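Asker: Provide a 3D model corresponding to the input given below.
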Amino acid sequence: MSTDIRQVGSDADLTRIGELISRSFDHLGANHYLVPDEQQRLRVMAGYFGLLARYAAEGAGQVHVTGDGTAAAVWFDRTGEGDLPEYEKLLAAAAGEFLPQFQQLDEVFDANHPTEAHWHLAFLAVLPEHWGKGIGTALMNHTHRRLDAEGVAAYLEATNAQNVSLYRRHGYTDMDPFVIHVSHVPFYRMWRPANPA
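Answerer: Here you go, the predicted structure:
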């Protein structure tokens, strides 16, 4: 399918992308663990996702969004030493009373992050009413083509078995350990070598 994809840079776009990811991920166990209060979940998660999207867009990686604003991908460049200035302070402001859950997430993810050079697909989000249309695939392929041309691998933490199947179809393989847990919530570590067979 043909999907118009652009790279994001403006603050207004990043705020909307935080909200888009929050809506797209609202069904996930991870979001429910991070913010148990359903009255606050969408707002708090939008602030968190928007914070990370801003870091990526401002030099730590790249953010891509479809032209119709129904999907977005947030990537971090892990081929060198990345820096997220004032991250702890800004995370605390975004997470509020739920900060301990977000800190636990970061601790588990950091402890299990691969050391090899790669790009990290932090979030691939499609609004629920647009699932199954190939939009997520188009967003992934947009960056995979560049990574393959540059000989760079990719990494992600999938959130459920359905996503694992999707990523396997795009060249990602299970890592060891494959399953990691943040409290009771499982995540699935996956690696895509450059130019996978």
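
Asker: use CA for all of it now, contacts and neighbours both
Answerer: Noted.

Asker: and L121, that one's in a strand?
Answerer: Yes: under DSSP: H, G, I helix; E, B strand; the rest coil, L121 sits within a strand.

Asker: Now it: closest residue in space that isn't a chain neighbour?
Answerer: The shortest distance from L121 to any residue that is not its chain neighbour, by C-alpha to C-alpha, 6 or more residues apart in numbering, is 4.6 Å, and that residue is W75.

Asker: next up, for comparison:
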Amino acid sequence: MTGNRIRPGDPGDTDGVADTLAAAFSDYAWTRHTISADDHVRRVRDLQRLFVERIGLPHGRVWVANGPADVVAAAVWTTPESTGAGAAFADLAGLMPALAGDRAFAATSAEKALTPHRPTEPVWFLATVGVHPAHQGKGLGRAIVEPGLAAADAAGVPAFLETSEAGNVAFYRKLGFEVTAEVELPDGGPTTWALRRAPRR
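Answerer: Model prediction:
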């Protein structure tokens, strides 16, 4: 990996995280299915910014990787303690139809399809993670995820995530995750995999 510094995120990172995640997710199968093509990157950025600002930083955990000028990778987790963010999650859900635009129906049906496969036990949930396309292939994906895995291990709880890219499954398996569900999303949506990693001592 190059000499990027991995550190906990803070409110001053919000815009940089949003920019990086918007670039990373601009052509991601899930976001293409659930967020309107009209002004797509701006919509994805707004969604990522809201999640970081209202959920990740105040109620979860965020790690960032700094390049020479700005954030080049970020990982945002919710934790068992994030259950206190109920009002923030409700507010975000209320904003989702406007962000999704004409794909709001697809976003709703995708969430309904995945909900039965999500854990009911306490977990560290890797809600969003991305590396700016200009900095991919340098080991940053693993590096930005590992602090959250270590924290989940220290807490003695599993880690969980979902991905809609088949190529990501092998990457996460190398980090100790196992597939717990493979879901064909309705309305022509992409296959989405649920993955769980048992805590390590």
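
Asker: so which strand or helix has the counterpart of the residue nearest to L121 of structure 1 in structure 2?
Answerer: Mapped onto structure 2 by TM-score structural alignment, W75 of structure 1 lines up with W77. Here W77 of structure 2, judged by DSSP states H and E, is contained in strand 71-78.

Asker: Pull the distance from that strand to the chain's centre.
Answerer: The chain centroid and the centroid of strand 71-78 of structure 2 are separated by 8 Å under C-alpha atoms, centre = their mean, to the nearest Å.

Asker: Other residues contacting it?
Answerer: Residues lying outside strand 71-78 of structure 2 but in contact with it, judged by C-alpha atoms under 8 Å, 6 or more residues apart in numbering, are 13, 16-17, 20-21, 52, 55-56, 59-66, 124-132, 135, 140-141, 144-145, 148.

Asker: Please repeat the previous calculation with a cut-off of 7 Å.
Answerer: Counting by C-alpha atoms under 7 Å, 6 or more residues apart in numbering, the neighbours of strand 71-78 of structure 2 from elsewhere in the structure are 16-17, 20, 56, 60-66, 124-132, 135, 140, 144-145.

Asker: Could you check how far G59 of structure 1 is from F109 of structure 1?
Answerer: As judged by C-alpha to C-alpha, to the nearest Å, G59 of structure 1 and F109 of structure 1 stand 21 Å apart.

Asker: quick one, which of these two is more surrounded?
Answerer: Remark: of G59 of structure 1 and F109, F109 carries more neighbours, 17 against 14, as counted by other C-alpha atoms under 10 Å.

Asker: What lines up with that one in structure 2?
Answerer: Taking TM-score structural alignment, F109 of structure 1 has L114 as its aligned residue in structure 2.

Asker: repeat for H170 of structure 1
Answerer: Using TM-score structural alignment to pair residues, one finds that H170 of structure 1 aligns to L175 in structure 2.

Asker: One more: P128 of structure 1?
Answerer: In structure 2, the residue paired with P128 of structure 1 according to TM-score structural alignment is P133.
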